[in-house]
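> Need a 3D model of the sequence below.
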Amino acid sequence: MKELRIRLEKAAANRDLLFFVCTVFAASFGFTLYETSFSNFAVQRIHIRPDQYGLLESLREVPGFLTAFVMGLLVFLSEPRLAGVALAVGGLGIAALSRAHSFPQLVLFSVIWSSGLHLWFTVSPSLTLKLARERAEGRRMGQISAIGSVAVLSGIALVRILSRFAPYEALFIASGSCLLVAAFFSSFISNDLGTPDRPKMLFRRQYFLYYILVFLDGCRRQVFGTFAMFALVREFNTGLAQIANLRFLNTVAVIGAAPLAGLWIDRVGERRVLCFNYLVLSVLFLGYAFTPWVSVLYVLYFLDNVLFVFSMALTTYLKRIAPPEDVTPSLSMATTINHIAAVMVPLVGGYLWQAFGYRVPFLVGSGMVVLSLAAALQIKLPK
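Below is the predicted model of the structure:
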């Protein structure tokens, strides 16, 4: 009888894992269809201005602040059901973008999908851990990450294929449909995985340098993440097919570079890695501001995306200076700090671009990277 119960539990766990894998693949594939094509849609169809684009990005990040509050309201839902609701809201919001013909509509539908997918991005790692065997959590996280990467590459490839004849509206409907399919798959995951834990945050003075580094890194990410592709599309008329090519190469490079960056961090330490990273980035930002040749900008865009992997050194730095019980709540605080940057930087950067030209946000970004370098030089690791 006991052996039968163990077999049934194992079969149920395998079934849950299978449906979670399907959920992750469909969600990652669907969101990539939207993410790859949105900048071109915003510029070519909505004719969005830089200040409007910055405002849109800022408003789209506001739901990130409310994630913990919403999860508290929905605490009666199990994590699989919460994931389903989140993916359904995200899918409906992205599909509705196919009907957007003005900036206010663009903002409304973007905030809707963002509200759903911020919840999904929070719940997904927790579900991954709960579907892992004890002492095999890292392996499971790696497996799910690999599945997501395959889905992203597949989505980018499909956009590249369809870019010549498929309208943006069709891509958004396909994207939203995939997210709804992901929500459907999640409905088959067992309810007994439990309800989500409400994120706890921790602020301690001894981690102040870490918080500064996180904030500056978040600002740098937002400058480049918000305006680099937008500049390629708006200022240099880069088409959707070329954007898809760039994103595909970037994704492949990041997948290959991440483990190598991790090994380098372990070998030489966080201080040296971060200083090297910020030194190179300061030059890349200046290049993005002043280079008139779009082919050079493609290379700079590629290099900057690859260098994103070195930000993992911030997490390993925290683990070096904090006891285990402080790590998770401190990472939650870092997420909140990143959301502050995500709301502030696009808004300010968009107005600077509108007033003074597209080069100014990248010059400001270069200055932030120099500040990051100065902060990284203050790192003192325990022996």
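> switch to C-alpha atoms for all contacts and neighbour counts from now on
Noted.
> Can you show me the strands along the stretch 101-250 of the chain?
Taking DSSP state E, counting those that start in this stretch, the stretch 101-250 of the chain contains no strands at all.
> In contact with residue 182, which residues?
By C-alpha atoms under 8 Å, 6 or more residues apart in numbering, the residues touching residue 182 are 22, 23, 24, 25, 26, 27, 84, 87.
> For the residues you listed, which two are the farthest from each other?
Greatest spacing in the contacts of residue 182, by C-alpha to C-alpha: 25 and 84 (14.0 Å).
> rewinding a little: just the buried ones out of the contacts of residue 182, please.
The neighbour-count test (16 or more other C-alpha atoms under 10 Å) marks 22, 23, 24, 25, 26, 27, 84, 87 as buried among these.
> would you turn these into JSON lines with distance to residue 262?
JSON lines is the format used below for the buried ones among the contacts of residue 182 (distance: C-alpha to C-alpha, whole Å):
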{"residue": "22", "distance to residue 262": "28"}
{"residue": "23", "distance to residue 262": "28"}
{"residue": "24", "distance to residue 262": "24"}
{"residue": "25", "distance to residue 262": "25"}
{"residue": "26", "distance to residue 262": "28"}
{"residue": "27", "distance to residue 262": "27"}
{"residue": "84", "distance to residue 262": "33"}
{"residue": "87", "distance to residue 262": "31"}
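> Just the ones of those in helices?
Using DSSP state H, the subset of the buried ones among the contacts of residue 182 located in helices is 22, 23, 24, 25, 26, 27, 84, 87.
> Let me know the distance separating the closest residue to the third one other than its chain neighbours from residue 174.
Yep, that's residue 24 we're talking about. Distances taken as C-alpha to C-alpha, 6 or more residues apart in numbering place residue 148 nearest to residue 24, at 6.3 Å, with adjacent residues excluded. Residue 148 is 18 Å from residue 174, where distance means C-alpha to C-alpha, to the nearest Å.
> for residue 242, same thing?
20 Å.
> who's more crowded, those two?
residue 174 (21 against 15; other C-alpha atoms under 10 Å).
> which ones are touching that one?
With contacts defined as C-alpha under 8 Å, 6+ apart, the neighbours of residue 174 are 30, 33, 95.
> name the element the first one belongs to?
With elements taken from DSSP states H and E, the one containing residue 30 is helix 2-44.
> by contact count, what packs against that helix?
Helices and strands touching helix 2-44, by 3 or more C-alpha pairs under 8 Å, 6 or more residues apart in numbering; DSSP states H and E, are helix 137-162, helix 168-186, helix 208-236, helix 240-268.
> Number of residues surrounding the closest residue to residue 196 other than its chain neighbours?
Nearest non-adjacent residue to residue 196, counting by C-alpha to C-alpha, 6+ apart: residue 79, 5.5 Å away. By other C-alpha under 10 Å, 27 other residues sit near residue 79.
> To compare against the first, here's the next sequence to fold:
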Amino acid sequence: MKGLHTDRDFTLFLIVGLFTGIASGINSTIFNNFLSDTYKLSASARGIVEFPRELPGALIVVVLALLSFLGDIKSSVLGMLFAALGMLGLGMFSPTFASMLVWMMLLSLGTHIFMPLSAGIGMSLSKKENFGSRLGKFSAYNLIASIIGYTIVWLGFNYLGLTYKIAFLIAAFFYVFAAVFLGLMKTSKPKKKKIKFIFRKEYKLYYILSIVNGARKQIFLTFAPWVLIQVYHLSPPTFAILGFIVSALSILTRTVIGNAIDIKGERFVLSLEAIILIIICLGYSFAADIAPASIAVIIIAACYIIDNSMSVVEMARSTYVKKIAVHPEDVTPTLSAGTSFDHVIAMTIPFFGGILWASFGYKYVFLAAAFIAILNLFLSMKIKIEA
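Sure thing, here's the model as predicted:
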């Protein structure tokens, strides 16, 4: 009977993956255009937005500790409801920039609650020998669903008169559906967990890599779409098309990078990522100088696609921690600490990036990112894993 319950709950969990994928696909496609069209933000103001948006991620260890009495599933239900309320508020109750920030933070809190819990739920519904395949299946459903989200935006804005308000409401409904299907899953009494904070000198390189990666990543997340919107005037349907391409490419990169970690190791994968990122940064910086606008926008869009499809490289940092862990129980708290470091830097770096853009132009934002990528390469080359 337990196996039947597990299979039933895993099916429900896959449906949750579909609903969250559609909602996040809609949000990621329209959010930057929404900010630009509704509030006419400058580059420096766009940079400031990232501080409140990333704050829930920096505090997520504390939030999950406070919610631990609920267990993973009930905490996830709460996260999905927060995300739905945030989406609803963005669509219906954001007449001012300040009110938008409140709803954006609620959405961010909800999605950040679910992010770390989803892996735990997936593994609790699996056996040790199929952790990877089960989580891979959930990830695949989520990826396919994000393509549905992109399709809704592309069709809606091109042919059906879809507005930002209606798009946010549609996404809110999908988060509600995700909460409902999570609620249908069987819950067990949560085990009392002692919250651990582990900082060992053996993990110092991982912590530094997390900080450097967080800085570079946030420059791309914040300013790469902003260049395409502000300088080249790309619309939500065009971002939906870019999302299609990213998703299709991600299916390939997930397999290739996973195999490369097993065959070549983390040092090779992370060093290669850093080299590719240096090239991408230079593409963003100099595309407008070496080509006419019609070609420059293609170069920058290609940089955007390649960078977004490489997000799966993050698992190389996770497997690095797993392999160097002094004790097996160090892995989760060490990864959590790395995530917090990542988000702390992600809160602050866009502020300075916005000032740099306003003062000297966007080229210098990506030149700064290139310098960070060079530092990332230097650090990645220092990775050593004992046999």
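> Map the residue nearest to residue 196 of structure 1 onto structure 2.
If you follow residue 79 of structure 1 across to structure 2 using TM-score structural alignment, you land on residue 72.
> Stretch 34-46 of structure 2 corresponds to what range in structure 1?
With TM-score structural alignment as the criterion, stretch 34-46 of structure 2 aligns to 41-53.
> no, scratch that, I was asking about stretch 111-123 of structure 2
Under TM-score structural alignment, the match for stretch 111-123 of structure 2 is residues 117-129.
> can you map out the helices along the stretch 251-387 of structure 2?
266-290, 293-309, 314-324, 331-360, 362-380 (DSSP state H, counting those that start in this stretch).
> so what's residue 99 of structure 1 up against?
Contacts of residue 99 of structure 1 by C-alpha under 8 Å, 6+ apart are residue 169.
> how far out from the middle of the chain is stretch 338-345 of structure 2?
13 Å (C-alpha atoms, centre = their mean, to the nearest Å).
> which outside residues touch it?
So stretch 338-345 of structure 2 is contacted by 54-55, 57-61, 206-207, 210-215 (C-alpha under 8 Å, 6+ apart).
> circling back: may I see the buried residues of the match of stretch 111-123 of structure 2?
Under 16+ other C-alpha under 10 Å, the buried positions of stretch 117-129 of structure 1 are 117, 118, 119, 120, 122, 123, 124, 127, 128, 129.
> just to revisit the earlier point, what is the most widely separated pair among the contacts of stretch 338-345 of structure 2?
55 and 206 (21.5 Å).
> okay, these two: which has more neighbours?
residue 206 (23 against 19).
> list the contacts for the residue nearest to residue 196 of structure 1?
Contacts of residue 79 of structure 1 by C-alpha under 8 Å, 6+ apart are 123, 127, 191, 193, 194, 195, 196.
> For those, which ones persist in structure 2?
Retained in structure 2 (both residues aligned by TM-score structural alignment, their matches' C-alpha atoms under 8 Å) from the contacts of residue 79 of structure 1: 123, 127, 194.
> Quick check, central residue of structure 2?
residue 311 (8.0 Å; C-alpha atoms, centre = their mean).
> coming back round to it: separation between the residue nearest to residue 196 of structure 1 and residue 23 of structure 1?
13 Å.
> shared neighbours, these two?
Common neighbours of residue 79 of structure 1 and residue 23 (C-alpha under 8 Å, 6+ apart) do not exist.
> Buried deepest among the helices and strands packed on helix 2-44 of structure 1, which one?
Comparing the helices and strands packed on helix 2-44 of structure 1 by mean neighbour count (mean count of other C-alpha atoms under 10 Å), helix 168-186 comes out on top with a mean of 24.
> and that one, which stretch of structure 2?
With TM-score structural alignment as the criterion, helix 168-186 of structure 1 aligns to 164-182.
> do stretch 257-271 of structure 1 as well
So stretch 257-271 of structure 1 sits over residues 253-267 in structure 2, by TM-score structural alignment.
> List the contacts of the matching stretch.
Contacts of stretch 253-267 of structure 2 (C-alpha under 8 Å, 6+ apart): 268-269, 309-310, 312-313, 316-317, 319-320, 380-384.
> thinking again about what came up before, quick one: the residue nearest to residue 196 of structure 1 from residue 276 of structure 1, how far?
Separation of residue 79 of structure 1 from residue 276 of structure 1 (C-alpha to C-alpha): 40 Å.
> again with residue 149 of structure 1
When residue 149 of structure 1 is compared with residue 276 of structure 1 (using C-alpha to C-alpha), they lie 27 Å apart.
> now do residue 170 of structure 1
Residue 170 of structure 1 sits 43 Å away from residue 276 of structure 1, going by C-alpha to C-alpha.
> Ok, residue 342 of structure 1 next?
Taking C-alpha to C-alpha, one finds residue 342 of structure 1 at 24 Å from residue 276 of structure 1.
> neighbour-wise, which of the two wins?
When residue 342 of structure 1 is set against residue 276 and neighbours are counted by other C-alpha under 10 Å, the residue ahead is residue 342, at 27 against 14.
> residues contacting that one?
Residue 342 of structure 1 neighbours (C-alpha under 8 Å, 6+ apart): 57, 58, 61, 218, 219, 222.
> Near the aligned partner of residue 329 of structure 2 in structure 1, how many other residues are there?
Applying TM-score structural alignment, one finds that residue 329 of structure 2 aligns to residue 325 in structure 1. Under the neighbour criterion other C-alpha under 10 Å, residue 325 of structure 1 is assigned a count of 8.
> Check residue 86 of structure 1 too.
Residue 86 of structure 1 has 24 nearby residues by other C-alpha under 10 Å.
> What distance do you get for the nearest residue to it once chain neighbours are set aside to residue 27 of structure 1?
Nearest non-adjacent residue to residue 86 of structure 1, counting by C-alpha to C-alpha, 6+ apart: residue 116, 4.1 Å away. Look at residue 116 of structure 1 and residue 27 of structure 1: by C-alpha to C-alpha, they are 12 Å apart.
> what residues are shared contacts of these two?
Common neighbours of residue 116 of structure 1 and residue 27 (C-alpha under 8 Å, 6+ apart) are residue 87.
> contacting residues around residue 152 of structure 2?
residue 26.
> Give me the aligned partner of it over in structure 1.
When structure 1 is aligned by TM-score structural alignment, residue 152 of structure 2 is paired with residue 158.
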